[in-house]
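[1] please find the sequence and the predicted model below.
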Amino acid sequence: MNAPDEREPLTTRTSLYDHALRQLHTAPDGRPPGRGFPLPDTARSERASKSAPPGVDPSKSDTPSGPAAPAPASPAATPAPVASFAESKETAHRLLAPLLSDPDAERAAERVHRALRGQGLREQPVRAAVARLPLEDPAAALALARRLVRHGTTAAAVGVGIGLLARLGEAEDVPHLGVLGLLRGFVRPVVEALDGLDRPVAALLWLGAHVREGEPRALVDALTRQDDPGVRRLLLEVPVERRTMGAECARRISEAVRLADLLRSDPVDPRLLAQAGRLLVMMAGPYDSQVEILAHRDAVTLYEEVIARAASLPPDLDHRTVLASLALELHSGASVLLDWPTGRREALLDALGALPATRERASVHEGDPARHGSADDRRRHRWVRQTVRRVFGAPPRTGRLRVEGTVRDPAYLEPVETRLLIGGRPLVPEHFGKGPARPPGELLAGGGLRATAEAREVLLAEAWCTEGCCGALYVTIRREGDEVVWSDWRRSLGTRPSLGEERFDALAYDAEIERAEADRGWEWPAAATARLVEEGLRARPDLLTRWDLRKDWTGADFRDPEANTLSFTYWPGLAEGRRDRDGPWLQFVWTLPADGTPPAERAAAVLHRLATEDPKGYAQVTGGSAEYALELGYPWPETTERR
């Protein structure tokens, strides 16, 4: 990104903006280290300054003619205690609000520096306060923001300027923000500000801070050099897969390279079309802190450009998988929630369904996929066939509630999710957005969504990073006469989603839940085996408790979806009802590699072995502690191999 040539006079200390420019010009490879260029020592030293005497407002001028220059922090100053988030936010709001209408931007900027000095305020809540400050004179506030961004000498003051530019900034502010974004701790607020001004620049800054090596790094360097031929070539080499890329990275790459424009300028390159499709599919994934496809302003255009040209894709396995994935997302995924013109999404789905590369019988390996390619290829062939049938072959359903067990492209190694659509709109991405709905084996098994007269709370979705980190979505389900009611929505971290009661015709509701419970169209052999084992253990819990074991989970192995894993915890005394909750325990995992056995036979063999042999003799210790393992007489995994 290019910095502006003009430079205003420096204040008594070097501004953070000039500091960033100097660091950039002297960097050996012309780019900042992983976390950004370090701030100068003085950037946060104001926290250690003595607070103003009682009764003195540090935001006021010392003389009628203007403020005194900021004094350097005294080495003997007593550090102010760091305030809590709420205290920081309230204090920042109180101190800064009166300063935004000052017509003298230089004076107002000095008063901001003075107001924040020695308050012990954290920068994130200060930015949160700035986002909500009243703007009685937007022009004065904008002038102040520019003065702070270009001449501010402390992280707190510059952060105020960045926050104001997020609300008021214009095109001329983009280069200055881009330079500040190279500094440690400023990437996130600068990217948030740039997202409203210049998405490609924001995306490039984000990628520069988060991508450090490999093909994505080479792409970022080519974008920084404005090497258009290099960008085109390197974009095609970026591996779009869960091991190396998340949903936000896919979105930022699309924005940085202006993917929609690339498709329009080179409409016949099948490699570019396929890569654009892969990025779209990755963006639509549910495993991130937000639903990234909904944050992409060009998502609708990208779908239209890719599908309009998709007939040029050769019908090989990779391209068929991309097209089936796009169809699945337009059918029931978060992409349904994009701002579609009336009927446009349905028309694109119809267009996908009409493509020879999408239709089931178009595959060059049609017949028995088990005879062709690697195990991964066979798995993806099977998935394409299942997905095409489910999206284009299933009869339409007219009820308000739709429940679908869903598996995305097996190459992404993602768990199954239960998609819940109310009135055609996917519930979880619209009202939670931090992770997928629970899988059918957890949400539907044992009547998890069935409604009775007794109200009960149901966990619908959990954050991708676990409930304890970013929460979960719950609803209370009850039956009232001839209706089923979903109400009392909550997120486990305390906030409530903006949802009222949802009422369904009870007969239609029961029919949909029964259909979903019986639906096995999403299953592959290992998933079917896991379900049958789960059902067997639910019917006979003594198969594990007799060995002092409690089941943790049963499923397909995350690293190898054709294998099965059973996890259980060993609690001595559990079988006799005298488990010591403070005593030693161990977690075991039993992995069963794929062997081609039909699911019913494989599940029966698993249950038989659990009934006749203590699993602790053939499973591997994976949790607990080395001390517990020693006490209970089992080898810790660092000193043993799987038996």
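    On my side now, so go ahead. Residues are numbered from 1 along each chain as shown.

[2] could you use CA atoms for every contact and neighbour count after this?
    Fine.

[3] the stretch 501-643 of the chain: strands as residue ranges?
    Under the criterion DSSP state E, counting those that start in this stretch, the stretch 501-643 of the chain contains strands at 502-505, 549-556, 564-570, 586-592, 620-623.

[4] can you lay out these as a markdown table showing distance to residue 308?
    Compiled in a markdown table, those are given as follows (distance: least, C-alpha to C-alpha, whole Å):
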| stretch | distance to residue 308 |
| --- | --- |
| strand 502-505 | 37 |
| strand 549-556 | 37 |
| strand 564-570 | 40 |
| strand 586-592 | 44 |
| strand 620-623 | 50 |
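
[5] okay, pairing it with this:
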Amino acid sequence: MSDLPARQLLLYDAATRWNAPPMWRGPEEVIEAACNCLVDGIDSPSLRLLAGASPKDPAQEIEGLVRATLQELGLPEPGTMPRTKVIGSDGMVLTRLSRDTVRFEVRSTEPELTGHEVLVYVNDVEMTRLGAGMGMDPFDLLIPENQLIATTTPHQVGIARCECGEYGCGSTDVVIVRDENAVHWDWEFEAPIRGGVSFKADEYDAEVERLGADRSWERPEDTTARLILTGADREHLDSMGMRLDWVAKDHENHDFLKVALYLGDSDWNSEKPGYQVFLRLPRKGRTPQEVATEALGLLANDPRNWSAGWHETKRGTAVPPSLAGRKWRQESIGLAVPEPKRPARGFWRRRR
């Protein structure tokens, strides 16, 4: 991103993406890249034919020209060049230099979404807006573990979502990998810019650590949620077939905190039952630490002793969870199912 990419790199990049999911860009970009190569004095027989091709030509013919052009120019096959490499001005494959900078910022979302987003700036340009449109919620990116930490094993992380707030409706991901003294990012799905970016490892690590330690954005309910999500004994829950999903202020009664867990089989194609389980804890007049301590104590206890709500997540599940105790109540998508009202005795006497 620091310098204008070499024409060969633009050609290779276009050749890799023009007829591949998820974007299906069409041949216009690769034809334009071939024309630009000719203008810059790069030449080969197939390159000329590719530059003169029409976007309406059969895809099979264009694909043949693309592969022949890359072979004649000594460039790699599409998709075979390692992510950490680039093509230099002389056509040689080089290691990508760590010339870019990264900065993160947490800010409040629009009022109707009542949350936060992590903005990502590369070379002081915001990538989240240029990508899918909106930064990820800190709880999706940083809690319980900071997913931005770079290791030598590549891993893919979502850094932007649709402006509606849903990841998947629109998505920008990065593949993060550490390579000696550099950290490389490569875009997936809705790329905000052309080509990957590379950072000095020490500078990247310091910024990621700063972001992970920043608590200035947290509201009391956020602090409580973080303490629970990072402090829960997940191995204990897993041993009972339970997974801690999320923690948030109860939207029905803001004086309570809601802890959501998943119990059972989460495969929608499976006939095995699956349930969502809710714990509600009073938070009014209490510190986040006090509420979190109570919640962690409950999660470490026998679920049969909980006062909990549950609802089935698959149609056809009619039986309560096997772990349900006497204080468990069935709910309907977060709303408690009222107990059936018993008719007055006089009513039955009249009917009889």
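    Noted; the coordinates are in hand. Here the structure is a predicted model, which means the values were calculated and not measured.

[6] dump the strands of the stretch 501-643 of the first structure into a markdown table; add mean neighbour count and distance to residue 635 of the first structure as well.
    Output for those, formatted as a markdown table (neighbours: other C-alpha atoms under 10 Å; distance: least, C-alpha to C-alpha, whole Å):
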| stretch | mean neighbour count | distance to residue 635 of the first structure |
| --- | --- | --- |
| strand 502-505 | 17 | 52 |
| strand 549-556 | 20 | 18 |
| strand 564-570 | 22 | 14 |
| strand 586-592 | 21 | 11 |
| strand 620-623 | 21 | 8 |
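
[7] out of these, the one nearest residue 275 of the first structure is which?
    strand 549-556 (28.6 Å; C-alpha to C-alpha).

[8] out of the strands of the stretch 501-643 of the first structure, the one nearest residue 519 of the first structure is which?
    strand 549-556 (17.3 Å).

[9] and the closest one with strand 564-570, angle?
    With axes from the mean of the first three to the mean of the last three C-alpha atoms, to 10 degrees applied, the angle from strand 549-556 of the first structure to strand 564-570 works out at 160 degrees.

[10] OK, contacts around residue 299 of the second structure?
    Counting by C-alpha atoms under 8 Å, 6 or more residues apart in numbering, residue 299 of the second structure touches 232-233, 237.

[11] quote the end-to-end distance of stretch 147-158 of the second structure.
    End-to-end distance of stretch 147-158 of the second structure (C-alpha to C-alpha, to the nearest Å): 9 Å.

[12] so which residues make contact with that stretch?
    So stretch 147-158 of the second structure is contacted by 136, 141-142, 171-179, 183, 205, 208 (C-alpha under 8 Å, 6+ apart).

[13] returning to what we had before: mapped onto the first structure, which of the contacts of residue 299 of the second structure hold?
    Counting by both residues aligned by TM-score structural alignment, their matches' C-alpha atoms under 8 Å, the contacts of residue 299 of the second structure that remain in contact in the first structure are residue 237.

[14] now, the contacts of residue 299 of the second structure that are in helices?
    residue 237 (DSSP state H).

[15] need the contacts of residue 299 of the second structure in TSV (columns: distance to residue 348 of the second structure).
    Putting the contacts of residue 299 of the second structure into TSV (distance: C-alpha to C-alpha, whole Å) gives the following:
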residue	distance to residue 348 of the second structure
232	51
233	52
237	47
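
[16] now the contacts of residue 299 of the second structure in a markdown table, with distance to residue 244 of the second structure and neighbour count?
    As requested, the contacts of residue 299 of the second structure are arranged in a markdown table below (distance: C-alpha to C-alpha, whole Å; neighbours: other C-alpha atoms under 10 Å):
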| residue | distance to residue 244 of the second structure | neighbour count |
| --- | --- | --- |
| 232 | 8 | 19 |
| 233 | 10 | 14 |
| 237 | 8 | 19 |
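
[17] between the strands of the stretch 501-643 of the first structure, which one is nearest to residue 255 of the first structure?
    strand 549-556 (35.3 Å).

[18] quick one: whichever residue in the first structure pairs up with residue 214 of the second structure from residue 404 of the first structure, how far?
    Alignment note (TM-score structural alignment): residue 214 of the second structure maps to residue 519 of the first structure. Separation of residue 519 of the first structure from residue 404 of the first structure (C-alpha to C-alpha) stands at 8 Å.

[19] again, but for residue 132 of the first structure
    For residue 132 of the first structure, the distance to residue 404 of the first structure - C-alpha to C-alpha - is 41 Å.

[20] and residue 515 of the first structure, by the same measure?
    Counting by C-alpha to C-alpha - residue 515 of the first structure and residue 404 of the first structure are separated by 10 Å.

[21] more neighbours, these two?
    residue 404 (22 against 14; other C-alpha atoms under 10 Å).

[22] which residue is the nearest non-sequential neighbour of the more buried one?
    Sequence neighbours aside, residue 419 is the residue nearest to residue 404 of the first structure in space, at 5.1 Å (criterion: C-alpha to C-alpha, 6 or more residues apart in numbering).

[23] the aligned residue in the second structure for that neighbour sits in which helix or strand?
    Superposed on the second structure with TM-score structural alignment, residue 419 of the first structure falls opposite residue 119. Counting by DSSP states H and E, the element that carries residue 119 of the second structure is strand 116-122.

[24] just the buried positions in that strand, please.
    Across strand 116-122 of the second structure, burial judged by 16 or more other C-alpha atoms under 10 Å covers 116-122.

[25] post-alignment, that strand versus the first structure, mean distance?
    Once fitted to the first structure, strand 116-122 of the second structure is off its aligned match by 1.4 Å on average (mean C-alpha distance after the TM-score superposition for the first structure).

[26] figure out the helix or strand that residue 156 of the second structure lives in.
    Using DSSP H and E, residue 156 of the second structure falls within strand 155-162.

[27] helices of the second structure, start to end?
    Under DSSP H, the second structure gives helices at 7-17, 28-39, 45-51, 59-72, 127-130, 138-141, 201-213, 220-231, 234-239, 288-299, 345-351.
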